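Participant: Pasting a predicted model and its sequence here:
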Amino acid sequence: MTPALKLLKGKPHRTLEYAHDPRAPAYGEEAAQALGLEPARVFKTLVCQLEGSSARQPLVVAVVPVTGTLNLKALARACHARKAALAPHEAAERATGYVVGGISPLGQKKRLPLWVDDSAEGVEEMFISGGRRGLEIGLAPALLCELGNGQFAPLARED
């Protein structure tokens, strides 16, 4: 049981598993295809570094649909930072306790500020990584924000 699933114990959610292919170029898109999910409802978790922020924590988590790309300028604006960039894999893994491709926005070793793309507000159920490759969690976007102390913001641009 992953830390994300432990955090969800007793809360409405569902878990979905699939056989992860290590050759898959994109984890979220692989999950959508393997599980037959609508890609716009499958979200990827990205750990980012902020520069010029008044926040003491330079790392934040952005959750965006796999059908889009994180707009780093929009994330920086939401966080009141000068600039945002993707964090190096090692820093993301060290801060979250998860491996890249299986980073969940929930149950992280170090609780990072959470930002969720506002497109999630329009869906009843969204899918996020469950804390390991091949494990997805379906839950209400409001529950994700409640448990992760997250906020909605326009973060993604369509690919």
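Facilitator: Perfect, I can see it now. Numbering: from 1, shown residues only.
Participant: Every contact and neighbour count from this point should use C-alpha atoms.
Facilitator: Noted.
Participant: Pull the residues that contact stretch 59-74.
Facilitator: Contacts of stretch 59-74 with the rest of the structure, by C-alpha atoms under 8 Å, 6 or more residues apart in numbering, involve 28-29, 39-50, 75, 83-85, 87, 105, 112-117, 119, 154-159.
Participant: Does anything pack onto the longest strand along the chain? Which helices or strands?
Facilitator: Across the chain, the strand with the greatest residue count (assigned by DSSP state E) is strand 43-51. Of the remaining helices and strands, those touching strand 43-51 by 3 or more C-alpha pairs under 8 Å, 6 or more residues apart in numbering; DSSP states H and E are strand 59-65, strand 83-86, strand 126-129.
Participant: Pull the distance from it to the chain's centre.
Facilitator: 8 Å (C-alpha atoms, centre = their mean, to the nearest Å).
Participant: The protein: helices as residue ranges?
Facilitator: Per DSSP state H, the chain carries helices over the ranges 3-8, 27-35, 72-78, 89-96, 141-148.
Participant: got TSV for those helices, with mean neighbour count too?
Facilitator: Written out in TSV, the entries for these read as follows (neighbours: other C-alpha atoms under 10 Å):
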stretch	mean neighbour count
helix 3-8	16
helix 27-35	20
helix 72-78	19
helix 89-96	16
helix 141-148	18
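Participant: got CSV for these, with distance to Gly131 too?
Facilitator: Below are these laid out as CSV (distance: least, C-alpha to C-alpha, whole Å):
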stretch, distance to Gly131
helix 3-8, 6
helix 27-35, 12
helix 72-78, 23
helix 89-96, 10
helix 141-148, 14
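Participant: ok, second structure coming up, stack it against the first:
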Amino acid sequence: MAKAKKSHQHKGTGSTPATVALEHAGIPFHLYEYEHSADHMDNGYGLEAVEKLGKDAQQIFKTLMADAGTQRVIGIVPVTGHLDLKALATAVGVKKLTMADPKIAQRESGYVLGGISPLGQRTKHVTVLDESAFAFEEILVSGGKRGFDIGISPLDLLGALDASRASIATW
């Protein structure tokens, strides 16, 4: 198992648009880094984080982009769950959502697949965090590259993203 580096509010180390956004906002966070393996590209990047960091799978969240036609919407759900597109559509007040094309997700977020962070995205999107996040003092989201996660309070994440919360995950 890879060893996670853990520290408070970094200045400059492991800098990505996500960490820069948190530093600029003065929001505390921890960094968790591990050696990304290409073997996990088919099994899911989030499950690799669970395995290598030894964290509760319900505590590690993935950032998914949905498409409403005229806009994209971000849903943040546990890596072991699935995004309920109907629940996300209801939460943001649109009729229907489909999963965004991976190329659009990469272009609009500014990140590569498997490293898309909800923070510091190139384009600001309406964002919803799954209600299950609030069972934890700290959740992990991608820090903007594969093998690089940010530990943050769910309430701080909501504030940093100007996001809302709703039950948008299914298992």
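Facilitator: That came in fine, so what should we check first? For clarity, every value in this text was computed on a predicted model and none was experimentally measured.
Participant: For the longest strand of the first structure, which residues meet the burial criterion?
Facilitator: Taking 16 or more other C-alpha atoms under 10 Å as the neighbour-count basis, strand 43-51 of the first structure is seen to contain the buried residues Phe43, Lys44, Thr45, Leu46, Val47, Cys48, Gln49, Leu50.
Participant: show me what contacts the corresponding residue of the second structure for the first one?
Facilitator: Meaning Phe43 of the first structure. Under the alignment (TM-score structural alignment), Phe43 of the first structure pairs with Phe61 in the second structure. By C-alpha under 8 Å, 6+ apart, the contact list for Phe61 of the second structure reads Gly46, Ile76, Val77, Pro78, Val79, Ile139, Leu140, Val141, Ser142.
Participant: Ser37 of the second structure: which of these is nearest?
Facilitator: Ser37 of the second structure has its nearest neighbour among the contacts of Phe61 of the second structure in Gly46, at 12.0 Å by C-alpha to C-alpha.
Participant: quick one, what contacts the closest one?
Facilitator: Contacts of Gly46 of the second structure were listed using C-alpha under 8 Å, 6+ apart, and they are Ile60, Phe61, Lys62, Val79, Thr80, Gly114.
Participant: Quick one: map the fifth one onto the first structure.
Facilitator: Put plainly, it is Thr80 of the second structure. Across the two structures, Thr80 of the second structure finds its equivalent in Thr67 of the first structure, going by TM-score structural alignment.
Participant: Relative to Ile103 of the first structure, how far out is its match?
Facilitator: When C-alpha to C-alpha, to the nearest Å is applied, the distance between Thr67 of the first structure and Ile103 of the first structure equals 18 Å.
Participant: Tell me which of those two has more neighbours.
Facilitator: Just comparing Thr67 of the first structure and Ile103: by other C-alpha atoms under 10 Å the higher neighbour count belongs to Ile103, 26 against 18.
Participant: so what's the equivalent of that one over in the second structure closest to, chain neighbours aside?
Facilitator: Under the alignment (TM-score structural alignment), Ile103 of the first structure maps onto Ile116 of the second structure. Spatial nearest neighbour of Ile116 of the second structure, excluding adjacent residues (C-alpha to C-alpha, 6 or more residues apart in numbering): Gly144 at 5.5 Å.
Participant: Just tell me what that neighbour corresponds to in the first structure.
Facilitator: Aligned partner of Gly144 of the second structure by TM-score structural alignment: Gly131.
Participant: in terms of contact, does that match touch Leu7 like I think?
Facilitator: No. Using C-alpha atoms under 8 Å, Gly131 of the first structure makes no contact with Leu7, being 11.3 Å away.
Participant: Now the residue nearest the centre of the first structure: closest residue in space that isn't a chain neighbour?
Facilitator: Residue closest to the average C-alpha location in the first structure (C-alpha atoms, centre = their mean): Thr45, at 2.4 Å. Take Thr45 of the first structure and drop its neighbours on the chain: the residue closest to it by C-alpha to C-alpha, 6+ apart is Val63, 4.7 Å away.
Participant: Tell me how far that neighbour lies from Val47 of the first structure.
Facilitator: As for Val63 of the first structure, its distance to Val47 of the first structure is 9 Å (criterion: C-alpha to C-alpha).
Participant: Could you report the neighbour count for the residue nearest to Gln59 of the second structure when sequence neighbours are not counted?
Facilitator: Nearest residue to Gln59 of the second structure in three dimensions, chain neighbours excluded: Ile139, at 5.0 Å (C-alpha to C-alpha, 6+ apart). Burial of Ile139 of the second structure is recorded as 22 neighbouring residues (other C-alpha under 10 Å).
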